[in-house]
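Undergrad: this one's sequence-less:
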């Protein structure tokens, strides 16, 4: 039990709904139930920092602004305010349009090292709520990670303050080689201009032909708001927080991304782009987080601009949460209008072991776009699916054709080389493929395993063991690699070591592989 529960224990005598019981229920609960229990626990023990801290964390993750704010205020009152909770209190001041309080909150944030780097940008956005001019920031045509946030936000601030000409030029100079960041910035800039009635200037920023940009143009032409424009300090803070959250998602920092994305939502609750980023952050967390992300994605799916991306994320989440049939159904529905979504159906079918069906779908995709730059990838996908389905004879020609289009793909070289070795075909050429793959990607456990297995099949047991032991060291716990190493040990006369490797493989094995390993452990190899 954590320290600091003294008041809770003292209140445990109050009955079945005591603060201690509510706290315990919240700790073992999940999702909405946990938030509800923490809210009740905080009410029962309003000055208990331990309850407040857990309530705060759960409320932020769950998107409950009222509880998060109440918990943060308790943490401040009891002297346990966390650095990120200071940001939430700043957001609260923005929501109240209390610019004096917001300035004071920024001063508090600046005094701590954690988020002080945000203060100049947030202070600039705060000028939208006053007559003060923002600090001067020189325009930079080449951005580094250190000044990207400052430059992006300054461009948007210019537009929000009515400087259409300079702001539009500034936006156009940013991210010329990064389509994703450029798209997101331009959409927000265009929405800001359109909300100010400057629809021609807004449309001029939307030069890409991706789904979201085309949809945004259509909405602006119909005089409909995109709901992502910035006209307040809260909207500016939401853009900064969500931008940072998006970058943290790409780095795999899920929990920090969730916190910032939720702060962005608290600052701009109706913004679909922000909600989609929050869903993306939650999607890399636990199953409970994924379930919450699914709910967010389902809401954003109705948005005309971001709905396409939200529907795609929803399919991923359905599959990850085990609702594969629904994921396939939704992917198939989308595939009627998109060849890329048809390929996605093939991916899902392959992941759930329906390899023949996957191969047939990939063939349809290939037929729909012959000569496409992705042809090599599709040929590889067809060959891999057929090989997994047990039809090596049909798989090999597809893999060979794929190799002519993408000769330096280490995964393809490994797949084809391993397949040839496994079926006793063209062994000398197979070894060349595997050696080439190992040179391109020497750290790959899968390729080490293939090289080791090739040497095993050729009778070079010392070389096989050396390679397979490296593979096990890199990817400990892969049953196929452990089984291969056990086979090599056995042929080399090291029978005790062989049984240890087979036993290690047996831990993760099931089905026919488990039966095969049981026989090897009991009887060895013939």
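TA: Received the coordinates, thanks. Here the structure is a predicted model, which is why all the values come from computation and not from measurement.

Undergrad: can we go C-alpha only for contacts and neighbour counts from here?
TA: Fine.

Undergrad: now do the helices in the stretch 101-250 of the chain.
TA: For the stretch 101-250 of the chain, the helices defined by DSSP state H, counting those that start in this stretch occupy 119-126, 148-160, 164-173, 179-195, 199-205, 211-221, 233-250.

Undergrad: try it against this one:
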């Protein structure tokens, strides 16, 4: 399936990235004060820089101004159009889209979608259908065109044509579930509950393993047919397989209270929005981030309040390192939405990325108070507290999460590893060692746990032989991890095997050149083998990489004549 989908994505991915610029580590993640200008050049340059920064709002603002000043500039027209739709200003993009289609008919998928969007919002469904029909049936069009035609035929009350349009998707067997899902939604729209039930039940095999929306749609059909027991069984089965889902407990509670089902019946516009969201999700799964964002924006244009689509847009903003934009999206999801919980977890993660840690902690503490039965907010709270060196509260948060999950014997190694780090950093070594050993009992060859435990032993002057064997194994498993290689080198140093230490520590620094601790360790090893000038060079490098206050003090002392501590051969 992935190979087939990637083949479909190539044209549209190249189209979007060539005009928008590519995503990558060089994109700015800090606010930029773009210059204000009334002239063409200032607006164009500011817009181009903003577009390169993935700052869609600023790019749209400045390029839109520039385009009005030079409406005949073809390159600018295209660039402005993409900036507008990336920012979700689909209505503003429609006049430019019509110009693009007049110049190059059938050549611009997104221009077709923008014109179609305008016609749908004007309820001019035949015009929208005529525009969609101009798309050649290739590439990503082979998914969009059948879905759009199906929902536009639905809007025109042409049921047979709508279902026939979905048959085009069946050519690619991997798209059969998508076809059947939308068949069920369209049959529901036309009041054929039996046909809708059959299509939705068959779309993804076992409905309990289907996407949430498909499971909810089928459950609503059961309820509307008076088959509440079948609905309850579906909701319970889905919850058993997806225990962190908040939607199904809500539906089960609603059934107990005798409340009516939440309507999942879609209008033609919201049905097409659902199709766009499905496509955006597929694109996102293939890391085609820019086209995924654009398809999600088109989806929100037709269904502005949809929380799932907003979550996808927020995730794209996180990939782009546009943390403030992501937070704005997440906070726009109402707290009474079943998706609010996930949105707030993502909001807290974004807050930590921009060093608003106090706000993240406050948000997560509120969530823990709101739902003390859920471990996810506790685990994330523990992560933030640990990152901000609040180690004892961090360990407490992890412990509460572990208790909710059934105790230390019933959780995976990762959570024990995190709590072990919090214990060790908080000065509770006995508890930390116990967690590390239990984690290794669960995952005997886990290199990160072996590294942390062995390094801690060496730092405490104990278990040198065990630590050495453990770190050799960890390096075998992760030969390109500079921290693990450094730990092995440091064992050799502590054992007084300085030449071996130099070899490993040089390798560690080559893997992670800018870590102050690794450079300090290499400096110490150089000193012990008589390479004094190289040792001083490494200590100066360590100072240049923003070491902690304690490490800075130690390095300065060595540069002022204090000899580094020698290794000590220890017995176990």
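TA: Perfect, thanks for sending it. Keep in mind that what you see is a predicted model, and the values were worked out from it rather than measured.

Undergrad: overlay them and tell me the TM-score.
TA: Once the chains are laid over each other, their TM-score by TM-score structural alignment, normalised by the length of the first structure reads 0.81; 506 aligned residues with a CA RMSD of 3.9 Å.

Undergrad: now the helices of the stretch 101-250 of the first structure in a markdown table, with distance to residue 483 of the first structure and mean neighbour count?
TA: A markdown table is the format used below for those (distance: least, CA to CA, whole Å; neighbours: other CA atoms under 10 Å):
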| stretch | distance to residue 483 of the first structure | mean neighbour count |
| --- | --- | --- |
| helix 119-126 | 56 | 21 |
| helix 148-160 | 50 | 23 |
| helix 164-173 | 56 | 17 |
| helix 179-195 | 44 | 22 |
| helix 199-205 | 58 | 18 |
| helix 211-221 | 47 | 18 |
| helix 233-250 | 35 | 23 |
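
Undergrad: now render those helices as JSON lines, adding distance to residue 503 of the first structure.
TA: As requested, these are exported to JSON lines (distance: least, CA to CA, whole Å):
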{"stretch": "helix 119-126", "distance to residue 503 of the first structure": "57"}
{"stretch": "helix 148-160", "distance to residue 503 of the first structure": "53"}
{"stretch": "helix 164-173", "distance to residue 503 of the first structure": "60"}
{"stretch": "helix 179-195", "distance to residue 503 of the first structure": "48"}
{"stretch": "helix 199-205", "distance to residue 503 of the first structure": "62"}
{"stretch": "helix 211-221", "distance to residue 503 of the first structure": "51"}
{"stretch": "helix 233-250", "distance to residue 503 of the first structure": "38"}
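
Undergrad: and the nearest residue to residue 336 of the first structure once chain neighbours are set aside, what element?
TA: Leaving aside its chain neighbours, residue 336 of the first structure sits nearest to residue 342 (7.6 Å; criterion: CA to CA, 6 or more residues apart in numbering). Assigned by DSSP states H and E, residue 342 of the first structure belongs to helix 339-351.

Undergrad: go on, residue 449 of the second structure?
TA: Using DSSP H and E, residue 449 of the second structure falls in helix 447-459.

Undergrad: and if you look at residue 264 of the first structure?
TA: Assigned by DSSP H and E, residue 264 of the first structure falls within helix 254-267.

Undergrad: ok, average deviation of the helix or strand that that helix is followed by from the second structure?
TA: Moving toward the C-terminus from helix 254-267 of the first structure, the first helix or strand encountered (DSSP H and E) is helix 272-282. With mean CA distance after the TM-score superposition for the first structure, helix 272-282 of the first structure departs from the second structure by a mean of 1.9 Å once superposed.

Undergrad: which residues in the second structure does helix 272-282 of the first structure match up with?
TA: With TM-score structural alignment applied, helix 272-282 of the first structure matches the range 307-317 in the second structure.

Undergrad: contacts for that stretch next, please.
TA: The contact list for stretch 307-317 of the second structure, computed with CA atoms under 8 Å, 6 or more residues apart in numbering, reads 277, 281, 289, 293, 296-297, 299-300, 323, 325-327, 329-330, 333, 337, 339, 343.

Undergrad: with stretch 113-120 of the second structure instead?
TA: Outside stretch 113-120 of the second structure, the residues that touch it by CA under 8 Å, 6+ apart are 90-91, 93-94, 97-98, 125, 127-129, 131-132, 269, 298, 301-302.

Undergrad: which of the residues you listed are buried, as a ChimeraX select command?
TA: A single ChimeraX command selects the buried members of the contacts of stretch 113-120 of the second structure (16 or more other CA atoms under 10 Å):
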select :90,91,93,94,97,98,125,127,128,129,131,132,269,298,301,302
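
Undergrad: and the two most separated of the contacts of stretch 113-120 of the second structure?
TA: Greatest spatial distance among the contacts of stretch 113-120 of the second structure (CA to CA): 98 and 269, at 20.4 Å.
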